[in-house]
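**Student:** predicted model follows, preceded by the sequence.
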Amino acid sequence: MAKHDALRAAPPAKKIVYPYDALDDLLYDWFCWESGYSAARGYSSVDKSFAMAGSSRQWQGTSEILEETVTKWQMEQVEACIDELDPDLRLAIRIEMSNRQGPAVWRNPRAGSLQPVMYAEAKAKIAPMLQKRGVVYE
């Protein structure tokens, strides 16, 4: 019987399940918003004669325009709060959001197995900062 026990495969590793709340959704939205940002280049990407031209909003409803404006403001506030965090806590948020966006292959070299603890600490520190800036998430 011991021979069969030795051949039995080890049970699969348990996946860590984090407590999930509205702040996680807000941070994920910020991460996706930030991923769409392209850094400034050393040269202009627009023609000078059309530099001030913008697309018309005539086909958007008032609610769409308002939601777009509020979302942009909210993401800028989240970004400012994240920039105020310690580098280790910023990294913990970025690693967690990268893993939630796709395959969970990203690891935090500074935290190691304490990544869930670092992420929880980052959430605890950023929540009052967001509240102070008037960002509401529910």
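**Tutor:** Alright, I've got the coordinates.
**Student:** CA only for contacts and neighbour counts going forward, please
**Tutor:** Noted.
**Student:** any chance you could map the strands in this protein?
**Tutor:** If you assign secondary structure with DSSP state E, the chain ends up with no strands.
**Student:** what residue is smack in the middle of it?
**Tutor:** Nearest to the geometric centre of the chain sits Phe31, at 3.0 Å (CA atoms, centre = their mean).
**Student:** where's it relative to Glu68, distance?
**Tutor:** Per CA to CA, to the nearest Å, Phe31 is found 16 Å from Glu68.
**Student:** and Ile126, how many residues sit next to it?
**Tutor:** Using other CA atoms under 10 Å, Ile126 is surrounded by 19 other residues.
**Student:** for comparison:
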Amino acid sequence: MTDDSSAILDDLLCRWHQWASSGSVARGYASRALVCGDFRVSRQYDDTNGALDDELEHGTMKTVDFQVSEMRDPWRSAIHANARALVVGAAVWSSPRLPADRVERLHVIAEARAQLSERLLAAGVL
């Protein structure tokens, strides 16, 4: 993996982790009205406020999420741990599904990143 593709994958993983973590953790009020919750404004002039960019980002993150979910363990766990570490900026989390040995763990993470890069390349994200 080149430095550019590694930086692009780092950015995608950071954005994906934040996107996937943005769910609600408790029950509360609905985020949309029952009567008109499915109403959508015409997107004809929606390029100035970023709604089209948000929709594109949402589609990209759904693709990344699907590709990660299709990976097998321990590589899927390695991607989750790597994404979490990239968001925080420090590798402070460990996973019981990853090897305890640091060198082996780094090897599994590198292999998982390579697998995900191939998947995202085939999906048209990278």
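**Tutor:** On my side now, so go ahead. Because the structure is predicted, anything quoted here is derived from the model rather than measured.
**Student:** quick one on the thing from earlier: and the residue nearest to the centre of the first structure, what's its match in the second structure?
**Tutor:** In the second structure, the residue paired with Phe31 of the first structure according to TM-score structural alignment is His17.
**Student:** how about Met97 of the first structure?
**Tutor:** Using TM-score structural alignment, the partner of Met97 of the first structure in the second structure is Ala83.
**Student:** how near is that match to Asp10 of the second structure?
**Tutor:** 8 Å.
**Student:** and those two? which has more neighbours close in?
**Tutor:** The residue with more neighbours, out of Ala83 of the second structure and Asp10, is Ala83; 23 against 17, by other CA under 10 Å.
**Student:** surely the more buried one is in contact with Trp19?
**Tutor:** No: using CA atoms under 8 Å, Ala83 of the second structure is not in contact with Trp19, being 11.3 Å away.
**Student:** still on that earlier bit, not counting sequence-adjacent ones, nearest residue to the match of Phe31 of the first structure?
**Tutor:** Distance criterion CA to CA, 6 or more residues apart in numbering; nearest residue to His17 of the second structure, sequence neighbours excluded, is Ala83 at 6.0 Å.
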